[in-house]
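S.K.: Fold the following and give me the result.
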Amino acid sequence: MKKMFDALRGVFIFLFVLVVCLEIGSCSYIRFVNNNIPLPTYSMVNAESSFWVDNNPYFGVWHDPNSSYMHNKQCATVYYKANSHGMRDPERSLKSAKPRVAVLGDSFIEGYIVEDGKRLTDLAEKHYGLEFLNFGTSGGHGPLNEWLQYKHMVKYFDHDAIVIGILPSNDFTDSMKKKVYMESDRYRRPYLEGTYPNYKVLYSQEEMPIRNRSDLLKSFDHTLREWSYTYRILRYLDSFDLKNMDFRARWQSKADNKEKVCSMYYDFTPEMWDMMRYCLEQIVKEADGKPILLFVIPRYTDFLRYDGKEAPAAKLLREFCSDNNIDFVDLMDPMYKYTKTQEDYYLLCDPHWNAYGNEVAFELLQPSIEKLVEKINK
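M.R.: Purely as a prediction, here's the structure:
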């Protein structure tokens, strides 16, 4: 019995020393070699909590008022805080004596995995000294959701102009019944049924869902990330593929074969365009003459398909904006020409803009935003 105890003690001591050495080595690597890996925060994480909740009966996913959330990803840990209206913004009042801009869009506008102060709307607010109200959110938030959100929420905030960010990658499909039912097991989402212009707004679930999610394994995974340098490195490496002795972001590696890349700048259908323009038409009606700036957001896969000519989706959106007196910017060409390494705009572990992507987008949009600001300051 004593021999078994001594053997177990020896194994325990060996494992303990191994773990300590791994942690010391991993800590040194993160601190002095690879600063892309976030440091542990030594906090407990409950994966049952979420910043994106199904709490609005009209447009679906939003944020609980005054909620906070630690978004734990392989390449970043970002803290989110919602104000009393559920916006990921400083506190906002419904009324304002000063000009303000309402900004609509999905996770790119919200600033998914981007720290406060570095998002597109934060940069604009700081530069112009005006409030840019950020109504962006993740969770399948497309043009239909934005129209319903504008109708039932945004229009009650005093604002003098509107900025809309369109992401062809999923905005062409977010209003479709098939797409909604494929992805709406967690959320109650609206979709359109019918043909242009005779659509009906329906929902994937009749009643608002009850929040009863439980994910202990995910909680354990996230908590371990916050306590272990070694586990942080392992999760970070999981974001990459090894190709030709070179680590490439997994989302980028999947797009390497250009012939297989899907880009909704090119691959949308007439039905998808009809739904998008219908939703945009409704926003224009609700806006009641307010000046609007619409800009188009390219993903990395869109750059792989770009041939230097205006893409079909950009052409239709430009013509729509021209017909409706809307300022228009397609970021595809200027962002393509801004750098030869377009992948630098995106997070290592996720194909959303990083802080640099937001910074470049703001720089390229600045002339158009200035025109908008001049209109509302007259």
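S.K.: contacts and neighbour counts: CA atoms only from here.
M.R.: Noted.
S.K.: In contact with the closest residue in space to residue 148 that isn't next to it in sequence: list those residues for me.
M.R.: Excluding the flanking residues, the one nearest residue 148 by C-alpha to C-alpha, 6 or more residues apart in numbering is residue 59, at 5.5 Å. With contact taken as C-alpha atoms under 8 Å, 6 or more residues apart in numbering, residue 59 is in contact with 144-146, 148-149, 189-190.
S.K.: Repeat the analysis, applying 10 Å as the threshold.
M.R.: 141-142, 144-153, 188-191, 203 (C-alpha atoms under 10 Å, 6 or more residues apart in numbering).
S.K.: so how far is residue 56 from residue 65?
M.R.: 12 Å (C-alpha to C-alpha, to the nearest Å).
S.K.: tell me the secondary structure for residue 374?
M.R.: helix (DSSP: H, G, I helix; E, B strand; the rest coil).
S.K.: Next, count neighbours for it.
M.R.: 10 (other C-alpha atoms under 10 Å).
S.K.: and what of residue 234?
M.R.: Residue 234: 13 surrounding residues under other C-alpha under 10 Å.
S.K.: do residue 289 as well
M.R.: Neighbour count of residue 289, defined by other C-alpha under 10 Å: 12.
S.K.: so it sits in a strand?
M.R.: No: with three-state DSSP as the criterion, residue 289 is assigned coil and is not in a strand.
S.K.: before we move on, back to that, can you tell me how far the residue nearest to residue 148 sits from residue 297?
M.R.: Counting by C-alpha to C-alpha, the gap from residue 59 to residue 297 is 22 Å.
S.K.: For the residue lying closest to residue 50 once chain neighbours are set aside, grab the count of nearby residues.
M.R.: Sequence neighbours aside, residue 69 is the residue nearest to residue 50 in space, at 6.7 Å (criterion: C-alpha to C-alpha, 6+ apart). Per other C-alpha under 10 Å, the neighbour tally for residue 69 reads 16.
S.K.: quick one: what helix or strand has residue 69 in it?
M.R.: strand 68-73 (DSSP states H and E).
S.K.: same deal with residue 7?
M.R.: helix 2-32.
S.K.: Over to residue 337?
M.R.: Going by DSSP H and E, residue 337 is in helix 332-338.
S.K.: just checking, next helix/strand downstream of that helix?
M.R.: Next along the chain after helix 332-338, with elements defined by DSSP H and E, is strand 346-347.
S.K.: Tell me who's in contact with the most centrally placed residue in the chain.
M.R.: Centroid-nearest residue in the chain: residue 107, 2.3 Å away (criterion: C-alpha atoms, centre = their mean). Applying C-alpha under 10 Å, 6+ apart to residue 107 gives the contacts 113, 135-142, 165, 167, 352-353.
S.K.: Before we compare anything, build this one as well:
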Amino acid sequence: MSSATTDKLESRASTLSLKKKLLFSLIPILLFLGGLEGILRVTVGLKQLRYKCHYPLLDNQYCPNVVAVKDTNGETIHTNSDGLLDREYDKTPLAGTFRVAVLGDSFTAGEEVKDGHEFHALWEEELTRRFQHPVEFINFGVGGIGPWKELQTYHLRAREYKPDLTVLAMYWENDFDNSYSKFMRGEPNPLKDEYPVESFLEQAQVIRKSFNQWLWNNVSLYQFTHTRYHMLEHQFHQWFRPEWREVPDQVRPAPETPSPTAQPVSLEDIDNDLIKKYPPLPGIPPKSRPKDNLETSLDDPWFFDSDAWDLIRKLLLKLKQEVEADGGRLVVMHFLAEYQYRERHDMPMDEFNDFLKKNGIGVIDPNPVFLKMSADELHAQYVPGDIHFNEAGNKKLADFSMDYLEQFIRKMKQEKASGQ
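M.R.: Just a heads-up that it's a prediction; the model follows:
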């Protein structure tokens, strides 16, 4: 045997030996990981399935055809084939149908209540009865978004369903921040019609996030490590947040249970015009209006001339423009958070209503209904330990706005019949 042949055989034997070493070194690692997975499955178990999918530009949308149980309240999540938390709809409405697109965040999505008890589902049921023909309310709500993403949702999804009317439900507590943070981070701007064509990188991002979702739904070890990584990531963002994301003391919510050593505050020292109309709730000091509009955006909702309000107004006018270009009309319904009602936050609600009316946008303002409630009555409208309306709160919203919507739709029909 020649030396060249010998060297070749020795090289092949060395390669096989290296592969065996790698294989045998992987076996204990795989056994260890498998053992950890088994222990976590028994002791912790798999958490709630993730039923949100990543789409280019519109992140955090519902996946299509999902049935999942929400672990916080046991409610079952059903999505349709288009990834909407609703029943199936044809893109083109049937003849004689009046169609409404409902935009909003998690309050609109309605994961916290049983199917059919969301405020827009109650609208659909009652208005269909009143008009004696189908009135459809299609739920485009999804958690964690504001008017910035809602404008994009209309542009990319809702308009395909050819709605006659679009209703945007706006939540005062975080819709400003959800929108303004997108603007400050330089994301594609719907005010400039920045709807970029899908790139290879975006498609790769979709595939990566879809794989991560599969891991979450099927691997306990991934859930365990990813949850703790997310906590660390959140803390990191808190440490290094920009100045415009700082929470000023003047807008921090007061504790639900006041400190026994806290000094009582005289109403004379509180700058709050709202308490002239809605007296403070017993034992709950009203919030004084912030004195200055600081660099942070988190006090902007109090100041109608702030940067965040300027952005919100532009977004709503842009949405109105797109809706009307499609032959529809726009209505905005807005409401505060429970703690904002409790503390009598003197927000520029009247200025907002005037702006909407002046610009031909319909207004549903249920805030006086909740401000007139006692603390116990108010608390009874919300899911315990949660910020969202329960079934009673959704019904309160629907009942308050039902007559207004009926009159608005009748007027639209009359204008269409007369050719206006």
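S.K.: burial measure for residue 376 of structure 1, as a count.
M.R.: Counted with other C-alpha under 10 Å, residue 376 of structure 1 comes out at 16.
S.K.: hang on, it packs against residue 101?
M.R.: Yes: the pair residue 376 of structure 1 and residue 101 qualifies as a contact (C-alpha atoms under 10 Å) at a distance of 9.0 Å.
S.K.: where do the strands sit along the stretch 1-150 of structure 2?
M.R.: For the stretch 1-150 of structure 2, the strands defined by DSSP state E, counting those that start in this stretch occupy 52-53, 61-62, 67-69, 76-78, 98-103, 135-139.
S.K.: in what helix or strand does residue 281 of structure 1 lie?
M.R.: Per DSSP H and E: helix 270-287 holds residue 281 of structure 1.
S.K.: Which stretch of structure 2 lines up against that helix?
M.R.: On structure 2, the counterpart of helix 270-287 of structure 1 by TM-score structural alignment is residues 306-323.
S.K.: what comes up buried for that stretch?
M.R.: Buried residues in stretch 306-323 of structure 2, counting neighbours by 16 or more other C-alpha atoms under 10 Å, are found at 307-309, 311-313, 315-320, 322-323.
S.K.: repeat for stretch 254-265 of structure 1
M.R.: Buried residues in stretch 254-265 of structure 1 (16+ other C-alpha under 10 Å): 255, 262-265.
S.K.: Repeat that for stretch 155-164 of structure 1.
M.R.: So stretch 155-164 of structure 1, judged by 16+ other C-alpha under 10 Å, has buried residues 157-164.
S.K.: Where in structure 2 does that stretch align, residue-wise?
M.R.: With TM-score structural alignment as the criterion, stretch 155-164 of structure 1 aligns to 159-168.
S.K.: need the contact list for residue 360 of structure 2.
M.R.: Residue 360 of structure 2 neighbours (C-alpha under 10 Å, 6+ apart): 317, 320, 329-331.
S.K.: How much space separates it from residue 158 of structure 2?
M.R.: 21 Å.
S.K.: for residue 199 of structure 2, what are its contacts?
M.R.: 56, 205.
S.K.: For the residue mapped onto residue 80 of structure 2 from structure 1, grab the count of nearby residues.
M.R.: When structure 1 is aligned by TM-score structural alignment, residue 80 of structure 2 is paired with residue 83. Burial of residue 83 of structure 1 is recorded as 17 neighbouring residues (other C-alpha under 10 Å).
S.K.: Residue 83 of structure 1 against residue 133, yeah?
M.R.: No: Residue 83 of structure 1 lies out of contact with residue 133 (C-alpha under 10 Å); the separation is 11.4 Å.
S.K.: shared neighbours of these two, anything?
M.R.: Residues touching both residue 83 of structure 1 and residue 133 by C-alpha under 10 Å, 6+ apart: 89-92.
S.K.: Now distance to residue 207 of structure 1 and neighbour count too, for the residues you listed, in a markdown table please.
M.R.: Compiled in a markdown table, these are given as follows (distance: C-alpha to C-alpha, whole Å; neighbours: other C-alpha atoms under 10 Å):
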| residue | distance to residue 207 of structure 1 | neighbour count |
| --- | --- | --- |
| 89 | 29 | 22 |
| 90 | 31 | 14 |
| 91 | 30 | 13 |
| 92 | 30 | 14 |
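S.K.: ok, now how distant is the residue nearest to residue 148 of structure 1 from residue 153 of structure 1?
M.R.: Distance from residue 59 of structure 1 to residue 153 of structure 1, by C-alpha to C-alpha: 10 Å.
S.K.: shared neighbours, these two?
M.R.: Common neighbours of residue 59 of structure 1 and residue 153 (C-alpha under 10 Å, 6+ apart) are 146-147.
S.K.: List the contacts of the following helix or strand past the helix holding residue 281 of structure 1.
M.R.: Going down the chain from helix 270-287 of structure 1, the next helix or strand is strand 292-296, by DSSP H and E. Applying C-alpha under 10 Å, 6+ apart, the external contacts of strand 292-296 of structure 1 come out as 101-104, 160-168, 265, 280, 283-284, 313-314, 317-318, 321, 324-332, 361, 365, 368-369, 371-372.
S.K.: mean offset of strand 292-296 of structure 1 relative to structure 2 (after superposition)
M.R.: Aligned to structure 2 and superposed, strand 292-296 of structure 1 gives a mean residue distance of 1.2 Å (mean C-alpha distance after the TM-score superposition for structure 1).
S.K.: quick one: that strand to strand 100-104, angle?
M.R.: Strand 292-296 of structure 1 and strand 100-104 are oriented at 40 degrees to each other (axes from the mean of the first three to the mean of the last three C-alpha atoms, to 10 degrees).
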